[in-house]
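A.B. asks: Quick one: sequence plus predicted model below, questions after.
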Amino acid sequence: MLRWTVIFLVVAIIAGILGFGGIAAGAAGIAKILFFVFLVLFVISLISGRIRS
């Protein structure tokens, strides 16, 4: 999931450089959402790993 976040971030940066503001904003929004979902899942996996040990 972090890989997809980086891909959308790179797309947003390239689109921003080339002047495609709408596409850049959309890709940045998707990257932000994916990053927060990744963080939540990562924290849940850390907590569940601590509970099992």
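C.D. replies: All right, it came through fine. As the structure is a computational prediction, the values presented were derived from the model and not from experiment.

A.B. asks: can we go C-alpha only for contacts and neighbour counts from here?
C.D. replies: OK.

A.B. asks: The longest helix along the chain packs against which elements?
C.D. replies: Ranked by residue count and defined by DSSP state H, the top helix of the chain is helix 21-52. Contact analysis of helix 21-52 by 3 or more C-alpha pairs under 8 Å, 6 or more residues apart in numbering; DSSP states H and E lists helix 2-18 as its packing neighbours.

A.B. asks: and the comparison structure, right after this:
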Amino acid sequence: MLGWALLFLIVAIVAGALGLSGIAGAATQIAWILFVVGLILAVVFFVTGRRPPV
């Protein structure tokens, strides 16, 4: 999940540098949502003691 957030963040940065404001704004919003969801899941797994499979 955090990997997808980083991917969309990179897309947003590149699109912003190229002046594509609509795409940059959408990618930034998606990156922020995925980052928050990833953090919430990480906290839940930490509290419940569950670990992802390796």
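C.D. replies: Arrived safely. If you're wondering where the values come from, they're calculated on a predicted model, not measured in any experiment.

A.B. asks: Mind telling me the TM-score for this superposition?
C.D. replies: Scored against TM-score structural alignment, normalised by the length of structure 1, the superposed chains reach a TM-score of 0.91; 50 aligned residues with a C-alpha RMSD of 1.1 Å.

A.B. asks: hmm, back to that, buried set for the longest helix of structure 1?
C.D. replies: Neighbour-count burial for helix 21-52 of structure 1 flags Ile23, Ala24, Ala27, Ala28, Ile30, Ala31, Lys32, Leu34, Phe35 (criterion: 16 or more other C-alpha atoms under 10 Å).

A.B. asks: need the contact list for the fourth one.
C.D. replies: Contacts for Ala28 of structure 1 were tallied using C-alpha atoms under 8 Å, 6 or more residues apart in numbering; they are Phe8, Leu9, Ala12.

A.B. asks: Spit out the contact partners of the residue located most distally from the centre of structure 2.
C.D. replies: Distance to the chain centre peaks in structure 2 at Gly49, reaching 23.2 Å (criterion: C-alpha atoms, centre = their mean). By C-alpha under 8 Å, 6+ apart, the contact list for Gly49 of structure 2 is empty.

A.B. asks: and the gap between it and Val43 of structure 2?
C.D. replies: Per C-alpha to C-alpha, to the nearest Å, Gly49 of structure 2 is found 10 Å from Val43 of structure 2.

A.B. asks: Brilliant, that's me finished.
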